[in-house]
Structures are given as structure tokens and as C-alpha cells.
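# Show me the folded form of this:
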Amino acid sequence: MRKRFAIALAALIGLAFTFAGSAQTFSKLQFESRVVWKEQFAGFGGLSALELADNGRDFLALTDRMILLQGRLSRENGRISGVELLRHEPLKLPKGMTLKARHRDSEGLALRPDGTLFVSTERLNQVWRYDRAFGAAKQLPQHPDFRTFYGNAGMEALAIDRRGQIYTVPESSPKNRDGLPLYRLTSKGWQILFFIAPVDGFDPVAADFGPDGKFYLLERKFSGIGFRSQLRRFDLGAFDPVGERLLTTAVGRHDNLEGLSVWRDDTGQIRLTMVADDNFKFFQTSEIVEYVLTEPKAQSAVKPLAKMVASL
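Purely as a prediction, here's the structure:
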């Protein structure tokens, strides 16, 4: 039985890559590097979020089973060449909370320059605050919409702007909403800033603010035989609901990309580093991939605040 399954799986993967060659693709980004990430400890996999420091090496990553990882990327000529795991621990829950295994679905990660960390949970549709990465959790207020999110299509994307404000986008449009709401947490609670238009059946899975001050959204689409990824960029000061499409990949080009970190390297180029969720399946891959934005190198008028994760 196992042998027949392996043969069928191999045929399916081959079919996926056949389609990958003919699927419509688009890119304003230049592919730079890819590395497969493997660890031996129980619970590794399901990588759903990534926060990379401005040095392009130190990072925090999150699994969708609530394990927080701290590590460091090695590079050769700027390209990612390896991954070193420095620490991993289960996330602490807010005081007094207990969770069944099926509700332990952490998806989004956002880091303030002062080390304050925020995590979004999909099935609970909550955002938790950590004053330090491996410390105690505090649950933040909720928006009424959060209770209307679909079970496995709730809070995925989480991002912080240069002023320290938190944003989130659900994986699918909530009930009674036309489009994908972009929520921002203010002193008065969560407010809807805009509605992002869904495009070609792609669903949001991660977000980040780039050093250019713009909002980057990573989306994915499952075709039945593999995943496609899409990246869009939005100027929240002159909002267009469709945004600017930067990348659309073919089926099988990458695995299930779910985490995104946008930063500027020492040469002035904007880099987009992403991590893939293997869904804890032996035939999928935990990978880290990186692209460079192919625009003229120029320092942004919006001065970014440095992200530091090495000392957490």
C-alpha cells in the first residue's frame, strides 16, 4: 500500500511541475536564493510566520502549532546558504487560558523595534502581545468581525508600521463584508481602514511594511496539485484596492509560502524573505526563499525603525 501511494504521489508531483511550466506567471522581483530548513526536534514544521532583523540574518519564526523559533541565516555573496536554530519554545498562553490542540493555530507574527512581539491566532481569531518574545502573553481587544471569520480562514496576516501600529487581514472575507478588510488597532480599538479586493482566487497569508513605508501582502492559492504565490504592494496614503502586483508564481515554483519579512540590505535593495509551511507532510518542504525588488536603488523618504531580534 505504501509503495503504491509513493508511486501515485510521484506521478502527482510530476504532473504539478508539468503544469508549473505552463501556468501564467508575473514578476517585478528577482529570485535570489532558496534553502531547505530541517530540524530534528518534535513539532518542527508548519512554519507560518517570519520576522527578519535588518541585518538580514537574525530571525524569529513561528509554527502553526504555537512554537516560537529563534535563529540565524548564513549568507554567501548575499544569498541565503543555511539556517542555524538557536532556540525554540512553545508560546505562553494568556493568563488563565487553556487550549485544545485543534485551537493551537498561530499564524501571524509582528515585531516592534523595542522587542514587543505580537502573534495572531487563526481559529481563535485573537492577537496576543508579548513584551518579550519568550515571555508572558496578553490578549488584545477584538473587533466584532473577528467572531464572524470562517474557522480555518481567519486571522493570518499581521504587520506593524513604523509608528508601531498593528494591522491584520483575514484569509477570507468575513460574513457580510465585501472584500478583505484591513484592520488597524488604535486607542479606540480595531478600525477598518480599507477593503482590499481579492484577485484571481488568492488568499492573504502574511503581511509586512517595507522600508518604503508601503504595505506588502503575501497571498497563496492551492490548485489541487500544488501552491501558487502572489505578492501585492499597497500605498495606504493613496489606497488602490487592487494594489500593485509584484509577483505571481507558477504551480510548484515554491511550496506553501506563508511568512513574509520585507527589509533593505546594505546596498539599498529591498528584499522579500519568505518561509513555507510544510503542513507537517513528508512530501512538502520547509523552505526559506528570498527575492529582490527590481527597482532603482534609493533610500526611502520614510526612515524605517531597525528590527532587532538577536537579543530576545
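# make it CA atoms for all contacts and neighbour counts henceforth
Noted.
# Now do the same contact list for the closest residue to Asp240 other than its chain neighbours.
Residue nearest to Asp240 in three dimensions, not counting chain neighbours: Phe234, with 6.9 Å by CA to CA, 6 or more residues apart in numbering. By CA atoms under 8 Å, 6 or more residues apart in numbering, the residues touching Phe234 are Lys214, Phe215, Tyr216, Asp240, Gly243, Glu244.
# Second input sequence below; structure requested for side-by-side comparison:
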Amino acid sequence: MRRIVAALLVLALAGSTVVLTGRGSGAPDGPFAIRAEPVMLDAADPAHVAVGNLRFVRGWTLTSDDPNFGGLSAIARDGDGFVAVGDAGGVFRFTFDAAGAIRRAEIGALPAGPLPEGGGAVEKRDRDAEAMALDPASGRIWVGFERANGIWRYDRAFAGSDAHRRPAEMRRWPSNGGPEAMVRLPDGRFLVFSEAGRGAQGANAVLLFAGDPSEEGPEPVQLGYRPPGDHRITDAALLPDGRLMVLNRAFSLVDGVSVIVTLVDLGGDLSPGRILEGRQIARIDPPLTIDNMEALAIGERGGRTIVWMASDDNFNPLQRTLLLEFELQD
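Have a look, this model is predicted:
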């Protein structure tokens, strides 16, 4: 992924070595706990909650004293809480109480993944996790890594990895534009989206795996995804009705960060060469509360579809880790 931190001209951490410690805290008041500070969608107008077909419910800025916290690139609901991975190899778990305060939080590190080609300590670039899929039934979690352009499979506790693969079809994807979104379909197939790899008809490359992408299997079907305008895909998640929600982000020095949310109908034949295109349902731009939104999760509450978006702060003091909750009204 092309980091907007470069455009912000804050590069203090860009070349530094990040050694993953795996430290964690199970108590919300622990020294490395995650804290949540409420935010509004529109600080100037708290009554402003509608953005297209999304209705803002609540949001938070997440912080921690743990230097390993940050860089959130993928998130999923797991039971009554969240599990997220970061682009420096961090693993983050947290649960909110009814009042919107974090009641449980853990910070750790991926126990396995791509290693430095020349050996030595694991650096941030080696564990650039950008995509994740979780199977609630088995508890298995799949993580897609940029640069390595590979997929690793873990158990629910992230205690270890028992399978990984670097598919031949992903090897030509840009090292900084590899697997950005991964979705497990109800029938066990997987969609893996490249942020910048070229696919059919000039669209972004998408691979449809017939089964587990971390294991050897049939060649994946090559599809494409066409994002809206100058935006790029940063994550995707399946809605309860089978449609695909896609998070798309753009950045410019003039306009800042922009987010477009689209819905893609996956119905019909997912045959080679099909181009997936979405219908825009929401656009979020400054001065609304927005940052480098990279992670998307879907849930249900009382028959309503709930959407969560989280941001990657790039370990940059000028950015925030946001978690925004919306209700889909579509």
C-alpha cells in the first residue's frame, strides 16, 4: 500500500526497525491497554449523522501507551468484540461495554509470517498485514501480507500458524500494492483483492480461490475490481444478504483523505474476466471525522446491519486510530 504518511511528510519512522515484542494486557487499566475516547462524525454539528445510506451511531479515537499499537489495516468481529491486525504485525483485541468504554483489551504480535530474506530481526516491512478473514465456525483466521504477497492461516488465539502460501498469481502484484482485502464467502471460497495489481480490462486484480488460499489447490479464477474514480480499495466485507461492501480511499495534499463506500452485487457467474463494480452508497470527506480508513467489519444488531470502519495511523503523530460505527440504511 502507498502510505499517505509520505504525503504528510512525516517520515521519522519510515526506515526504522520495529521488533515485535508480543506484549499484551488483558485488563483495561493495564499499562499497555487500549483506551477509547468518543468522537462525533461532525464536531461542528453533532446532529449531522447521515452520510448517504450510512447513519453514524458512535465513534472513538483509540490510543495506547504500548508503542506496538497502531497501523490497523484489517478488523473483524469475533464474538462480542473485535480482533484487528496491523501493518507492523500487531494483533489487537478489544471489547466495549454497553456505555461505549473498553472493558477488555489485549495487544500482541503475529506469531508467524513472512521473514526477512536475509535473516535477522523481523521488521515492520516483513509483517505488513493488510487483509484478514475470519471463519466464526472454526475460529481460523487468514491474513494477507503485502510485499510477501502471501496468505498465512492462524488459529483463533493467534497462538500459531499451520499453513501459508504465496500463490503464483500474486507474485506479480506490486510489493507495495498487494493483497489489500480478503473475503471468505459462505461456501468456503475466498476473494482476494489487490490494491494496485493489474487485472482484466485495466481493473485491479482480484483472485477467486475455490477453497483455502493458504493451501495448495486449483488455480484461482482471475477477476477484476474497478474502484470509483481516483479511490483505491482498502478493505471489503460481506453483508448478511450476500452483497459485498467495499471501502475505498483517496488522498491528496489539497483535499486530504476521502472515503467512498460501495456495494457490489456478487450474484451471477464469477467467471474469469468478470469486472466487479460497486454502487456508491456513501462518501465521507473533511471536515467530517475521517482519517486513513483501511479496515471494515460487518455485524448485526436487532435486525439491523452495523458497519465499523477503522483507520491506520501509520504510527504517525499527526494521524489517529479511529473506529467509527454506522448503521446501513439501504
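# What does the TM-score come to for these two?
Scored against TM-score structural alignment, normalised by the length of the first structure, the superposed chains reach a TM-score of 0.77; 267 aligned residues with a CA RMSD of 2.7 Å.
# sorry, back to before: give me the aligned partner of the residue nearest to Asp240 of the first structure over in the second structure.
Taking TM-score structural alignment for the superposition, Phe234 of the first structure sits opposite Val264 in the second structure.
# now Gly71 of the first structure
Alignment note: Gly71 of the first structure maps to Phe94 in the second structure; criterion TM-score structural alignment.
# in the helix or strand hosting its match, what counts as buried?
Phe94 of the second structure belongs to strand 90-96 when assigned by DSSP states H and E. Using 16 or more other CA atoms under 10 Å as the test for burial, strand 90-96 of the second structure gives Gly90, Val91, Phe92, Arg93, Phe94, Thr95.
# and it, how far from the chain's centre?
Offset of strand 90-96 of the second structure from its chain centre (CA atoms, centre = their mean, to the nearest Å): 14 Å.
# Toward the C-terminus from it, list the very next helix or strand.
Per DSSP H and E, strand 90-96 of the second structure leads on to strand 102-109 as the next helix or strand towards the C-terminus.
# Give me the packing partners of the following helix or strand past that next one, helices and strands only.
Downstream of strand 102-109 of the second structure, the first helix or strand assigned by DSSP H and E is strand 129-134. For strand 129-134 of the second structure, the elements it packs on are strand 72-78, strand 81-86, strand 141-145, strand 179-184, judged by 3 or more CA pairs under 8 Å, 6 or more residues apart in numbering; DSSP states H and E.
# where do the helices sit along the first structure?
2-20 (DSSP state H).
# center of it - which residue?
Nearest to the geometric centre of the first structure sits Gly259, at 2.2 Å (CA atoms, centre = their mean).
# To which residue of the second structure is that one aligned?
Residue correspondence to the second structure (TM-score structural alignment): Gly259 of the first structure is matched to Ala295.
# Name the nearest residue to that match, sequence neighbours excluded.
Using CA to CA, 6+ apart, the closest residue to Ala295 of the second structure is Ala74 (4.4 Å).
# now swap in Ile75 of the second structure and tell me
Using CA to CA, 6+ apart, the nearest residue to Ile75 of the second structure is Ala84, at 4.2 Å.
# Look up how far Asp162 of the second structure lies from the one you found.
Going from Ala84 of the second structure to Asp162 of the second structure by CA to CA, to the nearest Å gives 19 Å.
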